[in-house]
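>>> compute the structure for the input listed below.
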Amino acid sequence: MLIQVVGVPDDRTSEEVCACVRLHTSAKVTADELKEFCRGKVSDFLVPKYILFMEDAFPTTETGKFSRNQIAAQAKSLLGLSNMAQTSQKLISSYLHVPHKRPCSGKTTGQLFNERANNNPDKEMYVFYADKERKTYKQMQDELGIKVIVLMRSPSDLCDKACQVIPELAVNSAENLNCQGTPTLRYVINAGTTKCSGAYSLADFMEVGNAVEKSDFLEACELVDLDDPLGVFFTSGSTGFPKGVTHAHRLCDIFSTFLDSLSTDAEGNEILWMSRYALIMSFGGIGAQTGALLPIFTKATTIIVGPVYDAKMIARVMHDEKVTGTTMLIHHLNDILNLSDIKDHDLSSLELCFTGGSIIPRSLRDRAAKITKHILLGYGGSEGFAASQTPRDSIEVLEGAAYSLTPGQELKIIGPDEQILPINTPGEICFRGRNLFMYYWGEDEKTKASKRPNGWYHTG
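Below you'll find the predicted structure:
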């Protein structure tokens, strides 16, 4: 056995230990076994974070010595770390920048979608599990045009509940809703079966698209730019006043770069977690971004679990559809693990579960390991995604809730005077990058207060 230990880039510590191993043809050993062998014999920080099994001979210098620079370059390439920053300097202030690993394509969401549909016309794009309906890329392409995708199909009883909150829905017409309690509410679209005089039916809404000529629609599509609004994603409303976060078309292209950072584990093995993704609608705005748009900026199939939260339904969908990845809140995960019949569901296909909002207790992480190979925390919001854990992180990093900065982002921590603070000093987190929102829809003052002219988003 030959072993060469080299340093490779790391977003958090600037450099991590990587052991490159060439085994004898008859030798058999795993990466975990080698790490366990090291523990107790060397300091914890010297236990290799990465172990790579090399098939080819180690490169050598002209004098016949092993070339550590070339070996390190090979390791960085195999781990997908070749273009990451922070390889030479250790952080001394609370500022960090990580560049993109690859350039963006420069295509709008519509262009990306048509490219996927043309290359994979018969591949499933969406599965509406509760409705027992499946749509291929080609079918969605034919249906889209001047119409819309309706992902959240509300059960009929939600219309009755809405009428209790907004009485005018039951008595006023859809054309003249005039709600006293919610004066800014102008249109309601009812996707259920219960009649509601103050709401347009989904069929009526879809019919509006037929009034536009196809040629006019295609001509308008040609005018769409990367910096034009893609959509409005409402915040969770934790302040009591949800804001309409407006993102540009470049969101899809940039988000795909972030997903690349989650596609390999510590040994450099590919993780195919995006092939069949379960979208839990109750996850809110971020769920719409990562789930509904996922088939557009990757080749994933998104399975729409259902219009309302149901832990049993989620487990059943994961079992039936062989789900490989999902995004859910901590309490969603806990609910699923606490199901009395969870052992009756085969969740072995689940490669990765992405979550956020709170630290994952050790006990919950240990239980979650029985149903998913990787459970990762992310940090950000509807305004933008700043950082996340990766499948390459050690258990110490995962349990310590440390994060790697999302490719293409800058992050700083500032004090009351808005100056960058020394490391390990509490302050306000700010970040900037091309995946940040454009503005809050119709709220210029709130936009100016949180997003400065120089592009920095102040999280508060």
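
>>> could you use CA atoms for every contact and neighbour count after this?
Fine.

>>> in three-state terms, label the residue most central in space within the chain for me.
Centroid check for the chain by CA atoms, centre = their mean gives Thr290 as the closest residue, at 4.8 Å. Here Thr290 is helix, with the state taken from DSSP: H, G, I helix; E, B strand; the rest coil.

>>> how close does it sit to Ile254?
Relative to Ile254, Thr290 is positioned 12 Å away (CA to CA, to the nearest Å).

>>> can you check Ile280 too?
Taken as CA to CA, the span from Ile280 to Ile254 is 22 Å.

>>> what's the answer for Glu399, then?
In terms of CA to CA, Glu399 sits 28 Å off from Ile254.

>>> and those two? which has more neighbours close in?
The neighbour count for Glu399 versus Ile254, taken as other CA atoms under 10 Å, is higher for Ile254 (23 against 16).

>>> tell me the contacts of that one?
Ile254 is in contact with 104, 434-435, counting by CA atoms under 8 Å, 6 or more residues apart in numbering.

>>> most surrounded residue in these?
Busiest of these [other CA under 10 Å] is Asn435, holding 24 neighbours.

>>> which SS class is Ala75?
helix.

>>> now do the contacts for it.
8, 18, 20, 52.

>>> pretty sure the third one is touching Val8, no?
It refers to Cys20. No - shown here, Cys20 and Val8 do not form a contact pair, counting by CA atoms under 8 Å, at 11.2 Å.

>>> all the helices of the stretch 51-200 of the chain, residue numbers only.
Applying DSSP state H, counting those that start in this stretch to the stretch 51-200 of the chain gives helices spanning 68-78, 109-119, 137-144, 157-165, 168-171.

>>> what does the fourth one rub up against?
Helix 157-165 is touched from outside by 169-170, 190, 192, 194, 196, with contacts defined as CA under 8 Å, 6+ apart.

>>> of those residues, buried ones?
Among the contacts of helix 157-165, those buried by neighbour count (16 or more other CA atoms under 10 Å) are 169-170, 190, 192, 196.

>>> another one to check against the first:
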Amino acid sequence: SYVQGTFDIPLLTKTVGQCLDETAQRFPERDALVFCRDGVRKTFAQFKEEVDQAAAGLLALGLKKGDRLGVWSPNKYEWVLMQFATAQAGIILVSVNPAYQAGELEFVLRKVGCKALMFPAQFKTQKYYDILKQACPELEKSSPGGIKSKRLPDLSIVIMVDSKLPGTFHMSEVMQAGDSSHMKQLRALQQTLSCHEPINIQFTSGTTGSPKGATLSHRNIVNNANLIGMRLGISEQVGLWDYRVNIPAPLYHCLGSVGGGMVMALHGSTSIFPSPSFEGKAALEAVLREKCSFLHGTPTMFIDMLSQPDFDSYDLSSLRGGIIAGSPVPPEIMKMIMTKMHMPEIVVAYGTTENSPVTFMGFPDDNFDKKTETVGCIFPHTEAKIEDPATGESVPLNTPGELQVRGYCVMLGYWDDPAKTSEVVSDDKWYKTGDIASLDEHGYCKIIGRCKDMIIRGGENIYPAELEQFLHTHPKIEEVQVVGVKDSRMGEEICACIRLRTGQKCTEEEIRAFCKGKISHFKIPRYIVFLNEYPLTVSGKIQKYKLREQMEKHLKL
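Next up is the predicted model:
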């Protein structure tokens, strides 16, 4: 199994800053960004001006090319402002999960040596300043820009988005710090930037072990965003309202920052952020108010939107397509997205943070089976192969094995972790995804599951995704997750964790009877547990390892 993408679209050698400059010149008056909850709306010309001001401000505070600045915040305007300001000045943006508590925060800031950190005062129950104080007790007694911390030795600058507490700069001070000499410094610095330099460190949502900092270059994300826009069919020959993209996905995650922010900077589309963290109702309201034509999210987000009690009252007729990514899409959900949400052009995308992120994506006019059974077709300038994880031998087409990817999109490496990097990137630059998949002769890919989610029951390999797809066809089941739990005799047993549709009642026996004769007897779940919610990462992905732990506890194994 081997497939290679086309070469008809040239790879770009521009930096992130050059892309924004060109787009702002082409569409100065077009909306670039809308943040609905905060009432922020910026045209490309306004955004470009503020990005340059912020970049000059960062230089005025003493940050230099190659320094790391962390953004620890839900979706706010300042997140995207910093994303582009750091890129203009050659400063490396570190995306920090907004749900992190003190221990996790300390780990990532130390790992990459963050010199600066930006955050809001509070979001929901998360009081950011107080959490940082636990890792950096010196903060309160420090002067702004002069932090000297024992546990965070690199941190000197803390910027607050919306208030000023001891030891911090207010964002408005950063915006005013740069004068004409810093602007001159910025212009000179931009001449020295290369598209091969690191620009962003994204911590992989540690579904196992401590998070690793995938380091991406301008070239990685500029080209990925360009190819995403091309495959969605975003072109310049359209009116102002054609490409208004609703982004309920988090910015600290690739789908938000590359699929939202970077696609905007390359293609001149408008990125609309409904709320600081995902709310189904806010996402639907934003479609209606902002006349969105595209909507990107995870299956969980779409399920939430479709199950809003007043769903039918929203006029979603402006929609036509979007990206769904992050986990497999049940066919009946896909049908509802295409019909009830007016999104016939919806495409499935697949990728990993380490691949900037997208490597496979559907075409808007793919047929229904392709949209539900595959994650689309290989991207241009990308190679993929499938190997037997046990032997390392190549497998025939349409045969499952571990998916590996090579091309412009492979990360520079995990920050300061050559050992972890060499575990996943081979000497000849193949990246091991850790996903079990199969390829067909047309370059379409089916994802079957994670290598590590695979259940080995008495020597039989069982792929949870296959079982989940089957159980989804039961009329009473809204959502299902299958995990392996330990068993002294079999090694592992199958546990199905089922969320029922509203108002439905169901028994374990009913589910087992439904399975009999339709799937192999060894795939019928030994344990069936009904629950109301799953443990999620902030980006809305289900944390299977946590679910497995919960089930082993619940079942007293």
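
>>> how about the residue nearest to the centre of structure 1, what's its partner in structure 2?
Under the alignment (TM-score structural alignment), Thr290 of structure 1 pairs with Gly259 of structure 2.

>>> and Tyr95 of structure 1, by the same measure?
Using TM-score structural alignment, Tyr95 of structure 1 pairs with Tyr2 in structure 2.

>>> for Arg116 of structure 1, give me its contacts.
137, 296, 299.

>>> in structure 1, what residue corresponds to Met230 of structure 2?
Looks like Met230 of structure 2 aligns to Asp260 there (TM-score structural alignment).

>>> in the stretch 201-350 of structure 1, which spans are strands?
Taking DSSP state E, counting those that start in this stretch, the strands of the stretch 201-350 of structure 1 run over residues 229-234, 244-248, 276-279, 301-304, 325-327.

>>> name the stretch among those strands that sits most buried.
strand 276-279 (a mean of 28; mean count of other CA atoms under 10 Å).

>>> which part of structure 2 matches it?
The aligned range for strand 276-279 of structure 1 in structure 2 is 244-247, by TM-score structural alignment.

>>> same check, this time on stretch 301-318 of structure 1
Stretch 301-318 of structure 1 covers residues 270-287 of structure 2 once aligned (TM-score structural alignment).

>>> before we move on, what about stretch 129-139 of structure 1?
Stretch 129-139 of structure 1 maps onto residues 36-46 of structure 2, going by TM-score structural alignment.

>>> identify the residues contacting the closest residue to Leu132 of structure 2 other than its chain neighbours.
Closest residue to Leu132 of structure 2 apart from its sequence neighbours, by CA to CA, 6 or more residues apart in numbering: Ala102 at 6.2 Å. Listed by CA under 8 Å, 6+ apart, the contact set of Ala102 of structure 2 reads 131-132, 134-135.

>>> Thr86 of structure 2 in helix, strand or coil?
Per three-state DSSP, Thr86 of structure 2 ends up helix.

>>> that one: neighbour count?
Neighbour tally, Thr86 of structure 2, other CA under 10 Å: 32.

>>> same question for Pro416 of structure 1.
Neighbour tally, Pro416 of structure 1, other CA under 10 Å: 9.

>>> contacting residues around it?
Contacts for Pro416 of structure 1 (CA under 8 Å, 6+ apart) come out as Gly427.

>>> now it, what's its secondary structure?
Going by three-state DSSP: Pro416 of structure 1 is coil.

>>> quick one: secondary structure of the counterpart of Ile360 of structure 1 in structure 2?
Residue pairing (TM-score structural alignment): Ile360 of structure 1 is matched to Val329 of structure 2. The three-state label given to Val329 of structure 2 by three-state DSSP is coil.

>>> which position in structure 2 pairs with Asn118 of structure 1?
Under the alignment (TM-score structural alignment), Asn118 of structure 1 maps onto Gln25 of structure 2.

>>> next one: Cys104 of structure 1
Match for Cys104 of structure 1 (TM-score structural alignment): Leu11.

>>> how about the closest residue to its match other than its chain neighbours, what does it touch?
In space, Leu11 of structure 2 comes closest to Asn223 once its chain neighbours are excluded; the distance is 6.3 Å by CA to CA, 6+ apart. The contact partners of Asn223 of structure 2, by CA under 8 Å, 6+ apart, come to 11-12, 409.

>>> Asn223 of structure 2 and Cys409 of structure 2, how far apart?
As judged by CA to CA, Asn223 of structure 2 and Cys409 of structure 2 stand 8 Å apart.

>>> which neighbours do the two have in common?
Joint contacts of Asn223 of structure 2 and Cys409 (CA under 8 Å, 6+ apart) do not exist.

>>> kindly indicate the member of the contacts of Arg116 of structure 1 with the most neighbours.
Tyr137 (26 neighbours).

>>> isn't that one right up against Glu115?
No - Tyr137 of structure 1 lies out of contact with Glu115 (CA under 8 Å); the separation is 10.0 Å.

>>> which position in structure 1 pairs with Phe379 of structure 2?
In structure 1, Phe379 of structure 2 lands on Thr406 (TM-score structural alignment).

>>> ugh, typo on my part, it should be Glu479 of structure 2
Counting by TM-score structural alignment, Glu479 of structure 2 has no partner.

>>> so Glu479 of structure 2 is in contact with Leu500, correct?
Yes - the pair Glu479 of structure 2 / Leu500 is scored as a contact, 6.9 Å apart, by CA under 8 Å.

>>> re the thing from before, just the contacts of Ile254 of structure 1 now: which is nearest Gln389 of structure 1?
Asn435 (17.7 Å; CA to CA).

>>> in structure 2, which of the contacts of Arg116 of structure 1 still touch?
Counting by both residues aligned by TM-score structural alignment, their matches' CA atoms under 8 Å, the contacts of Arg116 of structure 1 that remain in contact in structure 2 are 137, 296, 299.

>>> residue in structure 2 matching His331 of structure 1?
Matched by TM-score structural alignment, His331 of structure 1 corresponds to Thr300 in structure 2.

>>> make sure Val21 of structure 1 is indeed in a strand.
Yes - when three-state DSSP is applied, Val21 of structure 1 is found to be in a strand.

>>> that one matches what in structure 2?
Checking with TM-score structural alignment, Val21 of structure 1 has no match.

>>> Val21 of structure 1 reaches Ile51, doesn't it?
Yes - if you go by CA under 8 Å, Val21 of structure 1 and Ile51 touch, sitting 7.2 Å apart.

>>> contact partners for the residue nearest to Leu240 of structure 2 when sequence neighbours are not counted?
What sits nearest to Leu240 of structure 2 in space, not counting adjacent residues and going by CA to CA, 6+ apart, is Arg30, at 6.9 Å. By CA under 8 Å, 6+ apart, the residues touching Arg30 of structure 2 are 43-44, 240, 268, 270.
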